[in-house]
Structure formats: C-alpha cells, structure tokens
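Chemist: this one's sequence-less:
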C-alpha cells in the first residue's frame, strides 16, 4: 500500500507545474538553437559564414549578442528542464493513452541522455566561456574511439544504421503529423493548426534529413575504417551543398531548420506535457 502511494506521489510530482514549466522552457530553448543553426546554415549556403552550423556554433553566435551570456545560461537551463521532463516520462510515462508503453519510456530515456549532454555542453560554455568542439570533431572523436574497440567496425556500422533509422523515423513521423496527438487542439484556432502543420512537417522532414545524412557518413566511416569520414550536423549540412543541387539544397534544408525552430516555440505553447 505504501509503495502504491509512493508511486502515486512520484507521478504527481512528475506532472507538477515545475516539470511543465521546465518542459516548455526546454522546448523554447531548442527553438532558439534551431533558429540559429538555420541562420548559420543559410550563411554557409551563400558563402558568408565559416562558423560551424551546429549547436556549438549557435551558442557562440548567441554569446556574441547583447546580454549574450545571460541568453546562453537561459538556453542551458532550458535544456536541463527538457532533460528532466524526458526523465519524468521515462520513469512515470508520458501524456497520452500510450504513454506507459515500454518503447515510449525507452525513447524518453534516450532523449533525456541526449538533452542532458546538450545542457552540459551549453552550461560548460556559459561557465567558462571556453570553446566547445564542433559536432564534426565530436563525431570523429567518438567514431575513432569506437573503431578501436573489439568489433569496433561492426559497432560503428550498426550505429550508422541506427542513426539513419532515427532520421527516417523523424522525417516520416513529421510527414504523418504524429505530433497531433500531443497538441492542445481545443486551444488552437484553425489558422493556428494549419500554421503548426506547415512548421511541423517542413521542419521535421528537414531535421530527419540531417540525422539520416549524418548516419550515412558514420556508415561510410565504418566501411572505410576511417573516423575522419564521420560528420556532425555542420559537416552533413555542408555536404548537401556539394550535391548537384548545390547551395540551394542546403538553403532549403536551412529554411526547414528555421521552421523547426518556430515549431518548437509553438510546442512550448500548445503541447500537452
């Protein structure tokens, strides 16, 4: 009986206003990052920027603005809120009728780890103003260490396939508008719903393309046994500019990232937590 009451209190705490505020702050922080990454990618597309078009470049760009350090701290704290929200989902289930499914909880745990690392990176920069490694360098370092492990080539290859699968899943779920089940539709007008669909589908597909592209480069690193073939967000975006479509494909994907940033702001307002 005490155990049941304890779980009930824990679930109530997970659904508290603190977690709700943290989740919405985190979604807004994610929106800031994607808006900046999209802007940096647009500059890369038209030859006007050498700064990395990834989260590290976005944070450095943010730090250069008026009250930049305060803004960096705000984004870092928001990402902590995002990680704690995902942790509460992993432990107690998420909102919705299928929120208690084991697969949903495992996915939330993975997101918790991802946003936890992002929060650590941002807050470390805010505290010390040291230059963080870009996504390409991080990806290559990780791949090099993995290749040195027993059966490392196979592990890296499997990781590449997993990342490709994640990218495809992100894009397909966005195209199918799976996010609808998480929205507070009763609070949204028809025009708001249409606008959110434009942002969610376009932005989600662009985001999925980047994940899938990064996974292809990890797979290539395994095939060639060369960690330098691995790329992060920045390298993957620049690779799109090297296709026959040239910088226009990169510009299109960059615009999609801008839309995903706006979509994150919309979720901060209308998502059920």
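Modeler: Everything's here; your move. Note that the coordinates shown come from a computational prediction; the quantities given were computed from them, not determined experimentally. Numbers count the residues shown, from 1 in each chain.
Chemist: For the rest of this, base every contact and every neighbour count on C-alpha atoms.
Modeler: Fine.
Chemist: So for stretch 69-84, what gets flagged as buried?
Modeler: 69, 71-84 (16 or more other C-alpha atoms under 10 Å).
Chemist: Please list the members of these that lie in helices.
Modeler: Those of the buried residues of stretch 69-84 mapping onto helices are 69, 71-84, per DSSP state H.
Chemist: just those now: which is nearest residue 56?
Modeler: residue 72 (11.2 Å; C-alpha to C-alpha).
Chemist: Tell me if I'm right that the closest one and residue 122 touch.
Modeler: Yes: contact between residue 72 and residue 122 holds when scored by C-alpha atoms under 8 Å: they sit 7.0 Å apart.
Chemist: any residues in contact with both of those two?
Modeler: residue 59 (C-alpha atoms under 8 Å, 6 or more residues apart in numbering).
Chemist: Next, count neighbours for residue 149.
Modeler: Residues lying near residue 149 (other C-alpha atoms under 10 Å) number 12.
Chemist: Repeat that for residue 188.
Modeler: Neighbour number of residue 188 under other C-alpha under 10 Å is 13.
Chemist: tell me the contacts of it?
Modeler: Neighbours of residue 188 in contact, by C-alpha under 8 Å, 6+ apart: residue 270.
Chemist: one more time with 10 Å, if that's ok
Modeler: Neighbour list for residue 188: 194, 196, 270 [criterion: C-alpha atoms under 10 Å, 6 or more residues apart in numbering].
Chemist: show me what contacts the nearest residue to residue 267 once chain neighbours are set aside?
Modeler: Among residues not flanking residue 267 along the chain, residue 27 sits closest, at 6.8 Å (C-alpha to C-alpha, 6 or more residues apart in numbering). With contacts defined as C-alpha under 10 Å, 6+ apart, residue 27 is in contact with 21, 33, 75, 78-79, 81-82, 261, 263-269, 271.
Chemist: want to compare, so here's the second one:
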C-alpha cells in the first residue's frame, strides 16, 4: 500500500471515529432531553388534575412544575439535572439543524428549519429552568399566563400587530391539529425502534403516544384560539398561557371532567417521552 493510500485510509478512519463520537454524544443528549421533558409533562399533568378537583392554588404550567419539584427531597439537585437534560435537548436539535436528522428527508431544508426552531425553544426552556435553580427558587420567569399576555401586548403594539398575533395564533392552532392528528395516526412509529419492543410494550407505548399526543395537540389548539381572539378584539388579556388554557377547559359544558381527561393525557405524554428516551431513533 503506498503512502497516499495509507493517508487516505487514515483520514477515513478519523472521519468515521468523529462521526461515531458525535453520534454517541447526540444520542445521550437526546435521551436526557426527552426524559427531562417527560418529567415536566408528568408534573404539569398532575398539577392540572389537582386544579380540576378544586386546588386552585396550584399553577399548572412549567413554573408550577418547577416550584413543585423544588419542594421535594434533593429538589435543588433535581432542578439542575432537569435543566442540564433540557440543554441536551437543545443540543440534539442543534445537531439536527446542522448535520441533519435520521431518515430519507432528514437533511431537507424543512427538517433543518424545524430543528432550528425547536432548538431555540428548548434553549429558552433550559435557561428558565437553570435560572430558577440558580436563584434559589426566587423566580421561575413568571407564570405562562403573564408571559403570554405580555408578549401579546408587545406584539399588538407593532405595525400590523393584530395581523401578526392573529397569524401566530392560527399557526399554533394548526400545530395543535398537526400534533393531534399525527399522534392518532401513530406517525411516531417511524421514529421508534419497534423491533426492540415486545408486543405488550408496543401496545402500552401506543396508549401513551396516542392519548398523550391528542391531549397535547388539544392544548396547543386551544391556546392558539385564545391568541386569535386576543388579536381580533385587540385585547392582550384574552391571550392565555398553559395554566389559563387548562383552566378554561373546566368552563366548557363538559365541566372539570374535560380538564381531568386532558390532564391525564399530559401525564401520558410524559410517559411517552420516557418511552422515546428509551426507544427513539437518534
């Protein structure tokens, strides 16, 4: 073998080693992030159940979940672990935006753009959790309801603000419908290592995936409807965060039982996130 061939072989080996190392880090970051997301949804769902049964002092959103977690034994350690896990989620999405995701269209512009948007979202979420942990639980960045009203008020003040908020609300409604329909159609099967699951395990994962995804989609769609109403009425107070959106479900003709069903669905989505952390293709 000549020197040129040896050098080429060496470069190829280093390239493969680098890809393997990057893949290992990405898988670890993704699984940590999905598990952290699962914890948040479990806590939010549990808090929403309590709200449905009359515990109105609870805040069924991320801030409430962090406050609840901080009161547990080793709460500070758990908060830091949760924040670091969410950093892993952001890094995983960043990797997909830069290098592409698994699958035939994983390197398409649409997939990369979606990954970049998800990366930005999880950067914000991870920051809010780590800030909450670092400031000794003095602040969680405000309730989701107040954040939604403040953001809507600022957007409405911009030129064409009503159209901007309305379009954003319609986009959130569309995202909620998309999430719910994909869950019911079990599109997540494409991302799971189904061959590594037993038949019973697949059935349980489907219960969490369909029920959890449908509930999550409904919450997104409802929040989007409130944003559209705020734009039409030019009243930012009509916009609702996660907590107010969930509470509004109890004011429907179905009463608190609709909120109970959605809350249980959010708990299921938390469990589904744990299943993804175990069996998702990364």
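Modeler: Ah, there it is. The structure displayed is predicted, hence computed values, not measured ones.
Chemist: that older thread, name the nearest of the ones in helices among the buried residues of stretch 69-84 of the first structure relative to residue 149 of the first structure.
Modeler: So of those, ranked by how close each gets to residue 149 of the first structure (C-alpha to C-alpha), first place is residue 83, at 29.3 Å.
Chemist: if I look at the alignment partner in the second structure of the closest one, how far off is residue 228 of the second structure?
Modeler: Counting by TM-score structural alignment, residue 83 of the first structure corresponds to residue 90 in the second structure. To residue 228 of the second structure, residue 90 of the second structure is 29 Å away according to C-alpha to C-alpha, to the nearest Å.
Chemist: Any idea how far apart the tips of stretch 223-232 of the first structure sit?
Modeler: End residues of stretch 223-232 of the first structure are separated by 17 Å (C-alpha to C-alpha).
Chemist: State the helix or strand in which residue 236 of the first structure lies.
Modeler: helix 233-241 (DSSP states H and E).
Chemist: so that helix matches what in the second structure?
Modeler: Counting by TM-score structural alignment, helix 233-241 of the first structure corresponds to 242-250 in the second structure.
Chemist: Now do the helices in the stretch 101-250 of the first structure.
Modeler: If DSSP state H, counting those that start in this stretch is used as the criterion, the helices of the stretch 101-250 of the first structure fall at 102-128, 135-147, 152-175, 190-224, 233-241, 247-270.
Chemist: how near is the nearest residue to residue 269 of the second structure once chain neighbours are set aside to residue 263 of the second structure?
Modeler: Closest residue to residue 269 of the second structure apart from its sequence neighbours, by C-alpha to C-alpha, 6+ apart: residue 212 at 3.9 Å. Computed as C-alpha to C-alpha, the residue 212 of the second structure to residue 263 of the second structure distance reads 9 Å.
Chemist: Which neighbours do those two have in common?
Modeler: What both residue 212 of the second structure and residue 263 touch, as defined by C-alpha under 10 Å, 6+ apart, is the set 41, 269.
Chemist: so who does residue 105 of the second structure touch?
Modeler: Here residue 105 of the second structure is in contact with 111-112 (C-alpha under 10 Å, 6+ apart).
Chemist: Can you tell me what the residue nearest to residue 267 of the first structure aligns to in the second structure?
Modeler: So, by TM-score structural alignment, residue 27 of the first structure is matched to residue 34.
Chemist: Specify the local secondary structure of its match.
Modeler: helix (DSSP: H, G, I helix; E, B strand; the rest coil).
Chemist: so residue 123 of the first structure makes contact with residue 71?
Modeler: No: counting by C-alpha atoms under 10 Å, residue 123 of the first structure stays clear of residue 71, with 11.0 Å between them.
Chemist: residues shared between the contacts of these two?
Modeler: Common neighbours of residue 123 of the first structure and residue 71 (C-alpha under 10 Å, 6+ apart) are residue 77.
Chemist: just checking, residue 109 of the first structure touches residue 88?
Modeler: Yes: using C-alpha under 10 Å, residue 109 of the first structure is in contact with residue 88, at 8.9 Å.
Chemist: more crowded one of these two?
Modeler: Between residue 109 of the first structure and residue 88, counted using other C-alpha under 10 Å, the more crowded position is residue 88 (22 against 19).
Chemist: so what's that one up against?
Modeler: 10-11, 13-15, 19, 82, 94, 105, 108-109, 112.
Chemist: which residue numbers in the first structure go with stretch 263-271 of the second structure?
Modeler: With TM-score structural alignment as the criterion, stretch 263-271 of the second structure aligns to 254-262.
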